[in-house]
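K.L.:
need a structure here:
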Amino acid sequence: MENATYIALSRLDTEQRAMSVVANNLANASTAGFKGEQVLFSDYLSRQSASGLPPGGDIQSYTQDRATFRDTTQGEFQQTGNPLDVAIGGDGYFQIRTDHGVRLTRSGRFERLTDGTISDESGNAVLDTQGNPIRLNPTDHSVTITSDGTIETETGIAGQIGIVTPADENRVHQEGGKLLRAEGQTTAVAAPKLMQGALEASNVKAMTEMTRMMDIQRNFQFIAQFVESEATRQQDAISKIVQNQS
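P.N.:
Just a heads-up that it's a prediction; the model follows:
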């Protein structure tokens, strides 16, 4: 196999990775708090040591998948009227206690469990500023959440929603459409800006992602055709060599 085919295959591999990321973005275009992802590619340069190379032929450029990064742009706020729905303005994440440990999320679609615990849609407890689950009293019916996350009811203050930021945004990993796993420490946001009765929509622009997907498909098809034509050319060359030697 010639180097041209290897170079083309490296691009095919990265295009396939890009398609997977775009497909995941589209699948979560309506997921509250979801942040779209993009891939970062770069050139991997390989110097050739053979003699008699044509001008410019001493370097080969392969496509390399460097990283996937999240777009942390604020999504639009959508009014819901549900007193337990909360949107974060600016930086920060809610803390959710799951069976696998504490996770972060921007999705503030919360509900009340039978024991009064405020949880996400999967039943995972929402944590306060001390890292403890927030529970309402059985007699609490009127719930007010202030901009700093303080939860007030007719019986008093039930707690304060903890909002944190990870030490390194580049070390935050997606787990499904809503949860994030942060490596390292998190820091409490000193002055969070929360809005009750609203949700932050996904920041994915469906039309933009569809356009990106079509571009990736065209590139993939073009490169695949090139690889196929190269394979045919090599097979024809081998056949001619065998014929000449027979």
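
K.L.:
CA only for contacts and neighbour counts going forward, please
P.N.:
OK.

K.L.:
got the contact list for stretch 62-72?
P.N.:
With Cα atoms under 8 Å, 6 or more residues apart in numbering as the test, stretch 62-72 has contacts from 7-8, 10-11, 14, 35-46, 170.

K.L.:
one more to put side by side:
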Amino acid sequence: MGETTIIHLSRLIALERRLDNVANNVANADTTGFRARQLSFQEYLSPAKENDGDGKKGRPVSLVNAGFQYPDASGGAIQLTGNPLDVAIVGDGYFAVQTPQGERYTRAGAFTVDSTGRLVTMEGQPILSRSGPITIAAEERSVTIAADGTISSRQRVVGSLRLVRFDGPLQAVGSNLFQGQTPALDIPTGSVRLSVGALEKSNVQNVQEMSRLSELTRSYEQVGGLLKNSQSVDDLNKLGTVPD
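P.N.:
Below you'll find the predicted structure:
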């Protein structure tokens, strides 16, 4: 396989990953608390080939290597809902959520109370305070959430939402959950203001992402055409063969 083919193929794979990433952003433009995904790319130099008898050593080939995916840290717009259990974080921070896979974190503050009295996400995942899941007794179901995260019923203070931040990057898990690559750091109560009766919308710039999707599709088709024109039918068949 020639150097030109390898370069075209590398570029095609990188474009495909970018297309998948942008398509996912567009699909989640209306997902509460979703943060647009970005891709990190870097140059990869393939090892130089040994000389082929003429005494000259081949040069390394510069290829595209997709590094890692990371969420855009910018906040989304705040949308008023009037629902007393809807909460948006104003500024930095994440809600802590318990999942079967362990503790995860989210900006999606659309909460509800399940049949057992637990405060949960719309997917049924328990919302955490510093002492664990938040449970509301049947006679206390009329609850309010204050701007500092304190949850109260008419009878008592039920608990306080656990808010955390991270010094390192986050990894997206699903549509609006994240897991940290560094330990979660608890934010003191009252240090971050919450907007009650509101939700943070996705931070996806839909027009920009749609334009990017169109540009990437054209680039993919162009590189695919170059790859096809640079190869014989037999070589293309080899590229398309997937080992068992």
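
K.L.:
ok, back up a step: of the contacts of stretch 62-72 of structure 1, buried ones?
P.N.:
Buried members of the contacts of stretch 62-72 of structure 1, scored by 16 or more other Cα atoms under 10 Å, are 7-8, 10-11, 14, 35-37, 39, 41.

K.L.:
all helices for structure 2, in order.
P.N.:
Applying DSSP state H to structure 2 gives helices spanning 3-27, 206-229, 233-240.

K.L.:
dump these into a markdown table; add distance to Pro71 of structure 2 as well.
P.N.:
What follows is these, written out as a markdown table (distance: least, Cα to Cα, whole Å):
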| stretch | distance to Pro71 of structure 2 |
| --- | --- |
| helix 3-27 | 10 |
| helix 206-229 | 14 |
| helix 233-240 | 32 |
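
K.L.:
just say which of those is most tucked in.
P.N.:
Among the helices of structure 2, ranked by average contacts under mean count of other Cα atoms under 10 Å, first place goes to helix 3-27 (a mean of 17).

K.L.:
now find how far off-centre that one is within its chain.
P.N.:
Distance of helix 3-27 of structure 2 from the chain centroid (Cα atoms, centre = their mean, to the nearest Å) equals 18 Å.

K.L.:
now the angle from that helix to helix 206-229?
P.N.:
Interaxial angle, helix 3-27 of structure 2 versus helix 206-229 (axes from the mean of the first three to the mean of the last three Cα atoms, to 10 degrees): 160 degrees.

K.L.:
the alignment partner in structure 2 of Gln185 of structure 1: neighbouring residues, count only.
P.N.:
Under the alignment by TM-score structural alignment, Gln185 of structure 1 pairs with Pro183 in structure 2. If you count neighbours by other Cα atoms under 10 Å, Pro183 of structure 2 ends up with 12.

K.L.:
ok, the residue nearest to Pro183 of structure 2 when sequence neighbours are not counted to Ile78 of structure 2 distance?
P.N.:
Leaving out its chain neighbours, the residue that sits closest to Pro183 of structure 2 by Cα to Cα, 6 or more residues apart in numbering is Phe166, at 6.9 Å. Counting by Cα to Cα, to the nearest Å, the separation of Phe166 of structure 2 from Ile78 of structure 2 is 22 Å.

K.L.:
returning to that earlier point: among the contacts of stretch 62-72 of structure 1, which are located in strands?
P.N.:
37-46 (DSSP state E).
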